[in-house]
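J.: A predicted structure for the sequence below; I have some questions about it.
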Amino acid sequence: MISGHASDLATMIGESERQRAEVAQILASLSTGQAHWRPSEQKWSLLGHVAHMCLVNESYTQEIDACIAKARERGRLSKGPYKHGWFGRWFTRSMEPPPKRRWVTGKAMVPDPGLDGSEVGSRFEYVQGELDRLMGDARGVDLGRARFSSPFVRVLRLSLGTGFSVLLAHNRRHIWLIREVLAGDLFPVAEEGA
C-alpha cells in the first residue's frame, strides 16, 4: 500500500510495529545454530535476512530524514490525496511476498555471515524505531511531491510515500523468506537446552 492520505501513516506505523514484533519473536525462538544455518552457500541465514533488512532500512532512513526536512523547508505540505508515479507503484508491488523475481543484491546490502544474534535483533529494533519516528515526522508533508534518491541507485527517485511503502514491503518479503527457511525440511531441529 502506498499512502494516499496522511491518515495512512498510522496504518504504516502499525505495520512496522507488527514486523518488529514478528522478527523479535522469530529470533527469540532460535538456537545459535539455527540462527546461523544457511540452506546453501548462496543463501543467507535467518540472521542474514534480518541484517540485510537493517542495512537497507538504515540507509533509506538517512535519505528519508533529509527529504522530510527539505520538504518542510520548501513548503511541500499536504494531507493528501497524494500522487505516486507508476514506477513507484510497480516497485512496491515487486517487493511484496511471495517473491516473483530475484533481485541482485549490491555489495553494500550483503550481510556479514558471522553476525551476533542479539546485536542483529537490537539493530533491527532500533532501525525500525527510526522508521516509525520518520513516518510520524512525515505527517503533513506531501508524500507524493517530496522525493529522494535511493541510497543504492542514485538515479532512482522515489516519493516519500513510495519509500515508506517499499521498505515495509521489502521487510514483508524477507520475513516471508525467513518463514520459508523455517518451514523447510532441512532446517535443523533445536538442540536440547539450546
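T.: In hand now; what should we look at? Being a predicted model, the structure only gives us computed values, none of them experimental.
J.: going by C-alpha atoms from here, please, whenever you check contacts or count neighbours.
T.: Will do.
J.: excluding chain neighbours, what is closest to Thr92?
T.: With sequence-adjacent residues excluded and distances taken as CA to CA, 6 or more residues apart in numbering, Thr92 is closest to Val166, at 4.8 Å.
J.: quick one, what contacts that neighbour?
T.: When contacts are counted by CA atoms under 8 Å, 6 or more residues apart in numbering, Val166 touches 91-92, 95.
J.: nearest to Ser3 among those residues?
T.: For these, the closest approach to Ser3 (CA to CA) belongs to Thr92, at 11.5 Å.
J.: which helix or which strand is home to the closest one?
T.: In the assignment (DSSP states H and E), Thr92 maps to helix 86-95.
J.: equivalent analysis for Ile68, please.
T.: helix 46-73.
J.: count of residues packed around Leu182?
T.: 18 (other CA atoms under 10 Å).
J.: where does it sit: helix, strand or coil?
T.: helix (DSSP: H, G, I helix; E, B strand; the rest coil).
J.: for the one 5 residues further on, same thing?
T.: Under the three-state scheme (three-state DSSP), Phe187 adopts coil.
J.: putting a second one here so we can go through both:
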Amino acid sequence: MKPVLKDQLLDSLEEQVEQHLRQCVEQFQNLSEDILLAPAANGGWSIAQCLEHLNSYGKYYLPQIQKGLTKAQSKPNVETFRSTWLGMYFNRMMDPQIGTGKYKAFKGHIPDQNLNPYAVVAEFIQQQETLLSYICQARHVDLNCIRIPISILQWIRLKLGDVLQFLIAHNERHIVQAQRNISISASIVNSEQA
C-alpha cells in the first residue's frame, strides 16, 4: 500500500464530515417527525433509523478515537499514512460508490423503530462536530501508530487513519440511504394525511 500525505487525507475526511453536517442540518433537521420515522418504501430503515445506526457506531468509535489520540500525544508526529490491506478492504466495502453490496447490521447496531427522531438528529450532529475536532487533533499525531479495536471483533485493531476512513465512508453510505427516503417518505406521509 502506497503511503499518502497525512494532511491531504485529513483534509479530504474533514471536507466529507463538514458535508455530512451540512446535509443533516439542511435536509434532516427540519423534517417532520412523520417523515423522519416513515419506513423506506422497500421496508428498509427510516431516516431516523439510518442516523441512529450511525450514532451507535459513533458511540463506540468516538471514545476509542479519543483514547488513542490521548495516548499518542507523547509520540513523534509522522507526515504520511499507509493504510493496511484490512483497512482498505473495510473502506472499499463501505464506500457507497464501490461497495454496492448489502450488509446485515451487526447486533448492537440495529436501530429500534421507536425513536425520538429529533434527539437522533441532534446526536448525529453532535457526533459529527466531535469527529471534526478529532480530525483536527489527528493532524498532530502519527495515524500509523494508533490502533483502534473494531466494534464487531475487538481483538482486531486498525490504524487510526483506516478507522477514520471507515467511519466516514460508513456515514456516507447511510446518509445516501436516508436521502433516498426523503421524497418517498414525504409522498407516503402526504398521501396518508389526504
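T.: Yes, it's here. Remember, it's a predicted structure, so these values are computed and weren't measured experimentally.
J.: so which of the contacts of Val166 of the first structure is the most crowded?
T.: When neighbours are counted by other CA under 10 Å, Met95 leads those with 23 neighbours.
J.: how much space is there between that one and Leu177 of the first structure?
T.: 12 Å (CA to CA, to the nearest Å).
J.: what of Ala35 of the first structure?
T.: In terms of CA to CA, Ala35 of the first structure sits 14 Å off from Leu177 of the first structure.
J.: these two: which is more packed in?
T.: Neighbour count, other CA under 10 Å: between Ala35 of the first structure and Leu177, Ala35 has more, with 21 against 18.
J.: counterpart of the more buried one in the second structure?
T.: When the second structure is aligned by TM-score structural alignment, Ala35 of the first structure is paired with Leu36.
J.: could I get the buried residue list for the helix or strand encompassing its match?
T.: Assigned by DSSP H and E, Leu36 of the second structure belongs to helix 33-37. With burial defined by 16 or more other CA atoms under 10 Å, the residues of helix 33-37 of the second structure counted as buried are 35-37.
J.: any idea how far the residue positioned nearest the centre of the second structure is from Val17 of the second structure?
T.: The residue lying closest to the centre of the second structure (CA atoms, centre = their mean) is Asn171, at 2.9 Å. Distance, Asn171 of the second structure to Val17 of the second structure, by CA to CA: 9 Å.
J.: just Asp112 of the second structure next, same as before
T.: Distance of Asp112 of the second structure to Val17 of the second structure, computed by CA to CA: 25 Å.
J.: just want to know which of those two has more residues nearby.
T.: Per other CA under 10 Å, whichever of Asp112 of the second structure and Val17 has more neighbours is Val17, with 20 against 11.
J.: does the more buried one touch Gln128 like I think?
T.: Yes: Val17 of the second structure lies in contact with Gln128 (CA atoms under 8 Å); the separation is 6.5 Å.
J.: ok, back up a step: quick check: the residue nearest to Thr92 of the first structure is in a helix.
T.: Yes: assigned with three-state DSSP, Val166 of the first structure falls within a helix.
J.: translate it into the numbering of the second structure.
T.: Counting by TM-score structural alignment, the partner of Val166 of the first structure is Phe166.
J.: stretch 45-59 of the first structure corresponds to what range in the second structure?
T.: Under the criterion TM-score structural alignment, stretch 45-59 of the first structure matches residues 46-60.
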